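Enquirer: No sequence on hand, only this structure:
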């Protein structure tokens, strides 16, 4: 069902800084002034080595340079490698309410709905089954705070408990916890659980249920963003520190390091900066917070970051980063049109942070809004519009159920 799009020709360029070789000094001990000169030269060399080491340390911490000039594509489809829509089949038994999380596993979509149940859909959107063990029995949960899937088992986080079920919903075991929890992630044979205390995490052995405090290396006062918690990262996961560009990296061996992903604050293009200055004055930096990452989504190869100036500033830009290759693949501004769903960038990316797919980004669109956007666009005679009419509008039977969108961006060279 994938539709290939045109490739982007712009590549991210890197700037190399070359240092001059130090001038050679003949007979350095022949005169007193040469003694002072060589002392100065050694001091300068030591400073240069120290600065170089600092730069290398920063690079090792995960900094990715943002290109000064990035050409924005006029349409979102020009940036995408492939995308597909999956309208979900609906019945009275599988109506979806508020979607908390989506996981694609073994070509099925597992969707947490209303913090009560997990509805499972096949790759074509047809309904498969539901996992609904809501109750107060020993094999039942009273709330669905979070879930993850690993080794053909579902790990469901309830109130002070982790329930382990089969993919079909059969009970396997329960792990009791002595603390309140918010988020859960499987790492190997262990669980990583975020407590409701901001910087407190626990590593739990799945077999024994024993836990260990993971506060070491993390600030006690850190506010961990709930939506940007446990995002895939090379060798581990990322967790954002509040409204900032600072993240914590928890590696597969459970070591923790603090890092900033981007090397400078030049997120916005010149036109957007000038518009902001006209609206807020030339000294806006003195009165507003710096840029921060509002939300992020990720899969194995790419991350999508929404950059904002401050919570009251409506204009955003998006960075598509390949963290493994240490590069920015795309920089997308609000001026880039969405000709994929016709709903606009903010609506297309609104729920991307709730989805997870090994094949690309995963988001969802509300059918009533999607239907209106397609009709408002009008029939332009293109094959894409006819495809949207035939495969989307004609298949939507209930406005209470979303259409899943799976997509990925084209990688850039270098």
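Expert: Good, I have the coordinates. Here the structure is a predicted model, which is why all the values come from computation and not from measurement.

Enquirer: From here on, just use CA atoms for contacts and neighbour counts.
Expert: Noted.

Enquirer: So which bits of the longest strand seen in the chain are buried?
Expert: Using DSSP state E, we find that the single longest strand of the chain is strand 224-233. By 16 or more other CA atoms under 10 Å, the buried positions in strand 224-233 come out as 224-225, 227-233.

Enquirer: And the next helix or strand past it?
Expert: Next along the chain after strand 224-233, taking DSSP states H and E as the criterion, comes strand 236-241.

Enquirer: Check it against this one:
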């Protein structure tokens, strides 16, 4: 199947260059819709009430998974010719469906039911209203019950029903480098940075959070700090916890709650036991090498996810050394560890994104990892494994889609 996919991808790329090259150039040079800068409201950033999470340098060697994992289950995403994706750069959950987005490989959004059965893919290439040039990000509009996909070539919000049927599209008056989310009131919240080069927005190009209505009209802006194009975002800074939208500005070791009236600092991570990234350095980097050398010598929050009971975050320390932390929001206790070693049939990786779903965290697991876990279980017989998990490990193929693992953390 992988061979089939690669052959067709190469063929598709060749045809795409021939058929759409001139159209793509025109799309890149297309002017932005007019923005009335006088009508934009700056909303405040409140930093007077927040919780400090102290991250100590007491980092455990890899711990047994049974020591921290309370409960877990796997959901394999069905693999067919139509559902096979190359990467998964974002996951969403809504309406008993799983939405898996691949913006790097196939450039499609895949819809599965909550058991992992494939339902539909969105991402046909072309110039028709329902087709894409370069889909960049997606979000679920719970107010309108719609999927919204941003196309970075067309520079449009493209709207679909939750089942994947095209509805309409609207112009977006700025570039989006990473992701966006949609508030319960229907406003679209977008994270930007200097690398997006939205200079046509004048003073508002300095703001990191931009709000539009569902028609694409720029309404509000929030959050400024000095930066250069060399310190552009390396991951999606907006995430969800149920109906809350959280903003994690990269390198700044802070987390905010985003509302329609203000940004509220939620947590501040204290890395004083390390060498924390300094906020006032963000606007001083004159080259990427300058920025990268500084990055490798400092400590910063790299991955953040929050569910109802815990926070799971990955810290990037000097020379790109990483460790994972689990913070219990009730007991206020933190466990820092270099990772897991497996004494159960649970497996996950911390190198990709971590997501939350109610009181679960959700991670992506490659089939090869599960194959390796089965071999480990077969060789180490002092613990048991669930029968359904062993069947999954036995039957999954190495070139199948990624598997989701839903897991809960024990009380700390």
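Expert: Nice, thanks for sending it over. Here the structure is a predicted model, which is why all the values come from computation and not from measurement.

Enquirer: before we move on, back to that, can you give me the offset of the longest strand of structure 1 from its chain's centre?
Expert: 8 Å (CA atoms, centre = their mean, to the nearest Å).

Enquirer: now it against strand 236-241, angle please.
Expert: Strand 224-233 of structure 1 and strand 236-241 are oriented at 150 degrees to each other (axes from the mean of the first three to the mean of the last three CA atoms, to 10 degrees).

Enquirer: Quick check: strand 224-233 of structure 1 compared with structure 2, mean distance?
Expert: With mean CA distance after the TM-score superposition for structure 1, strand 224-233 of structure 1 departs from structure 2 by a mean of 3.3 Å once superposed.

Enquirer: Other residues contacting that strand?
Expert: The contact list for strand 224-233 of structure 1 (CA atoms under 8 Å, 6 or more residues apart in numbering) reads 183, 185, 198-199, 237-243, 249, 295-300, 323-324, 353-354.

Enquirer: got it, and stretch 378-391 of structure 2?
Expert: Against stretch 378-391 of structure 2 from outside (CA under 8 Å, 6+ apart): 74, 343-345, 374, 377.

Enquirer: Where strands are concerned, which of these count?
Expert: residue 74.

Enquirer: which among the contacts of stretch 378-391 of structure 2 gets closest to residue 81 of structure 2?
Expert: Of all those, residue 81 of structure 2 sits closest to residue 74, with 21.8 Å by CA to CA.

Enquirer: so what's the closest one up against?
Expert: Counting by CA under 8 Å, 6+ apart, residue 74 of structure 2 has contacts 389, 403-406.

Enquirer: go on, residue 99 of structure 1?
Expert: 111-114.

Enquirer: lining up the residues you listed with structure 2, which overlap?
Expert: Counting by both residues aligned by TM-score structural alignment, their matches' CA atoms under 8 Å, those that remain in contact in structure 2 are 111-113.

Enquirer: Just the closest of the residues you listed to residue 345 of structure 1, please.
Expert: For those, the nearest to residue 345 of structure 1 is residue 111 (23.0 Å; CA to CA).

Enquirer: tell me which element the spatially most central residue of structure 1 falls in.
Expert: Nearest to the mean C-alpha position of structure 1, by CA atoms, centre = their mean, lies residue 297 at 2.3 Å. Taking DSSP H and E as the criterion, residue 297 of structure 1 maps to strand 292-298.

Enquirer: Does that strand pack against any helices or strands, and if so which?
Expert: With contacts defined as 3 or more CA pairs under 8 Å, 6 or more residues apart in numbering; DSSP states H and E, the packing partners of strand 292-298 of structure 1 are strand 224-233, strand 303-308.

Enquirer: what range in structure 2 does that strand sit on?
Expert: Mapping strand 292-298 of structure 1 onto structure 2 (TM-score structural alignment) gives residues 300-306.

Enquirer: mind listing the helices for the stretch 151-300 of structure 2?
Expert: Taking DSSP state H, counting those that start in this stretch as the test, the helices found in the stretch 151-300 of structure 2 are 288-295.
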